[in-house]
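Peer 1: Turn this into a structure:
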Amino acid sequence: MSVTLVTGGAGYIGAHVVRALLANGDRVVVVDDLSTGFADRVDVPLVPLDLAGAGASEALASVLEEERVDSVVHLAALKDVGESVADPERYYRVNVLGVVHVLEAMRRAGVRELVFSSSAAVYGNVDSESVDEDAPCRPINPYGRSKLVGEWAIEDATRAWGLRALRLRYFNVAGAGGRHLQDRVAANLIPIVLDRVRRGEPAQVFGADHPTADGTCVRDYVHVEDLADAHVAAVQALRSDSTGDDALNIGTGRGASVREVIDVVGAVTGTTAEARVVDRRVGDPAAMVANPGRAHRLIGWRARRDLREIVRSAGE
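Peer 2: As a prediction, the model looks like this:
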């Protein structure tokens, strides 16, 4: 039986990835500092560890060796764009040092397969609405830059000591695979809109003068269960030696504007969902939609769930 270690496995995305790996027949070990994760999401071995802290690489290497880990999925990171603008030092410390310590531990323990949780934020403002992996990476906020630095470190490790890695660039993740696994912090658009609609409050729209069809930002929303399946496919691809160093967009290839999301939330909940336009946020690109073709070609993955299903599962 293959053993996969998941950092950040007690988090919203991580718990879905753990469940998908277990369904695939893996034995799973989770490492999480529980700063944003919840231990009750995890029913596999859980090692509390701050991956950005002193001695983290040595401690993680011991876990890798003791558990006889074959592959690592590195999810543990901070991910709030606005927070990263206000506190960039924290984002570089957690997101970049975390990657460095994971790489050091893997090299020390002789573990050579890594799936890395990256982000479409590495692209920044793109020239076209649909973006593929060959687009220039010009992140416009500290969060995106911290993810890109992590990618660079991983690429260098593949050349230096034979690491085999896939960097998954997530687009906008939402939805849930059941009430127990829902995102418990309303920090992304869909749960925020759902929360406001339930309270009878208008949903905030950050700018209605973007260069898009209706003036609001356009994003590619991918169901968290589809995202979890992408991690399983990536791990399997590394094990089969079919690929070993690439970046893959994880999205649907279909964009939805903020106003469209609000309309879908209203339709799913049977409620009139109102919007209130406020100022743009610093660091928000106008449109970001994945071209996910490379993920289909290299690891055989494509998203199966649509926006309505995402909203319905997030609101259950």
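
Peer 1: CA only for contacts and neighbour counts going forward, please
Peer 2: OK.

Peer 1: which residues does residue 132 contact?
Peer 2: Taking Cα atoms under 8 Å, 6 or more residues apart in numbering, we find residue 132 in contact with 249, 290-292.

Peer 1: what's the spacing between it and residue 165?
Peer 2: Separation of residue 132 from residue 165 (Cα to Cα, to the nearest Å) stands at 18 Å.

Peer 1: now do residue 149
Peer 2: Taking Cα to Cα, one finds residue 149 at 15 Å from residue 165.

Peer 1: the more surrounded of these two?
Peer 2: residue 165 (27 against 16; other Cα atoms under 10 Å).

Peer 1: so where's the longest helix in the protein?
Peer 2: helix 142-161 (DSSP state H).

Peer 1: who's in contact with that helix?
Peer 2: Against helix 142-161 from outside (Cα under 8 Å, 6+ apart): 78-81, 84-85, 88, 91-92, 95-96, 99-100, 103, 107, 118-124, 137, 139, 163-165, 167, 245.

Peer 1: and for comparison, fold this next one:
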Amino acid sequence: MTWLRTPILRRATFAGDDHLREIVVTGASGFLGRALMAELSHGGLPAMGVCRRALNGMHRVADYRDTPSADVLIHLAEEPDRAVANRVDAASCDQSDVIRRLSARAGKIIYASSGVVYGDNGRAPFATDHPVHGYDLYSRLKIANERVVLDAGGTVLRLANLYGAGMSPNNVISDIARQIPGDGALRIRDDRPVRDFLAVTDAARAFALATKATVRGILNIGTGKGHSIGQVAKLALEVAGQPRREIVATSPSGKPSVNVLEVSETLRRLGWSSTRSLRDYFLQVLSR
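Peer 2: All right, here's what the predicted structure looks like:
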């Protein structure tokens, strides 16, 4: 493979490494990782994908500390399912040492964090200077790793709720998509939470732009718009031509829960905004 040289990327030098890769992506076999590898390739920025499984075209490592050095290293290799991460022992989830090692081996590190660090009491979209809260293992892990990346002069991208082809079946968008078209009531756990839903392809484009930009610090990657779970379910039924089907919340909390990301700074600094919509996704589901 020929590694393209783009002048906007700063060439890093590391003693004893004669084969530096311009872009390396950890967790490249995951949901976002696959989308990002495709986006980078499409944009003429071939990257080395790193994962812990033996897959064609991927560089396999037993430990992400052994990831090859890079001009730009994008770290996606963490458990994306918040519920799963919160069930794992804290000691085995502490990734800070991994991040430190990766930061030392990269000219620039870009870290995939999450908008959940803001909490869910947003009366307005969360800007990057809003206080963050470590209220569970997952959010504490993200906050700790963000600090390491920022101390290394890297870039933190706080992601909204991702959806798209190949996503985990254990999320609300997957659950709704499985029920269209269908018969009887469309069932969701809670219809009240309001979230910022972002297409994984849009998220991948943001990471690709970040590899070429001189942006450092924290950026939000979302749509800037919130939809309640009930609104998403209603949209899915409209797209499916079944607007009269009942929507049933099986375990309503009765509490407000809002997490939407403010993205005007991202547009200004990165030149990025979302282009895909949930309607597009549900149309795609129905066309399969």
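
Peer 1: Output the contacts of residue 132 of the first structure in CSV; the columns should cover secondary structure, distance to residue 233 of the first structure and neighbour count.
Peer 2: Shown next, in CSV, are the contacts of residue 132 of the first structure (DSSP: H, G, I helix; E, B strand; the rest coil; distance: Cα to Cα, whole Å; neighbours: other Cα atoms under 10 Å):
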residue, secondary structure, distance to residue 233 of the first structure, neighbour count
249, strand, 13, 25
290, strand, 18, 27
291, coil, 18, 20
292, coil, 14, 23
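
Peer 1: in the stretch 1-150 of the second structure, which spans are strands?
Peer 2: 21-26, 48-51, 58-60, 70-75, 106-114 (DSSP state E, counting those that start in this stretch).

Peer 1: er, the stretch 151-288 of the second structure I mean
Peer 2: Here the stretch 151-288 of the second structure has its strands, by DSSP E, counting those that start in this stretch, at 155-159, 161-163, 186-188, 194-195, 197-199, 217-221, 227-228, 247-249, 258-259.

Peer 1: Check which residues of the second one are buried.
Peer 2: Translated: strand 161-163 of the second structure. When burial is assessed from 16 or more other Cα atoms under 10 Å, strand 161-163 of the second structure yields the following buried residues: 161-163.

Peer 1: whereabouts in the first structure does that strand align?
Peer 2: With TM-score structural alignment applied, strand 161-163 of the second structure matches the range 172-174 in the first structure.

Peer 1: and what of the last one?
Peer 2: With TM-score structural alignment applied, strand 258-259 of the second structure matches the range 287-288 in the first structure.

Peer 1: what about that stretch, how far off from the second structure?
Peer 2: After superposition onto the second structure, stretch 287-288 of the first structure sits on average 0.8 Å from its aligned residues (mean Cα distance after the TM-score superposition for the first structure).

Peer 1: Also stretch 225-233 of the first structure?
Peer 2: Stretch 225-233 of the first structure sits 0.7 Å off on average (mean Cα distance after the TM-score superposition for the first structure).

Peer 1: That stretch maps to which residues in the second structure?
Peer 2: Mapped onto the second structure using TM-score structural alignment, stretch 225-233 of the first structure covers residues 201-209.

Peer 1: Distance-wise, check residue 26 of the second structure relative to residue 235 of the second structure.
Peer 2: Taking Cα to Cα, one finds residue 26 of the second structure at 35 Å from residue 235 of the second structure.

Peer 1: again, but for residue 252 of the second structure
Peer 2: Noted for residue 252 of the second structure: a distance of 19 Å to residue 235 of the second structure, by Cα to Cα.

Peer 1: in stretch 143-155 of the second structure, what counts as buried?
Peer 2: For stretch 143-155 of the second structure, burial by neighbour count (16+ other Cα under 10 Å) applies to 143, 145-146, 148-150, 152-155.
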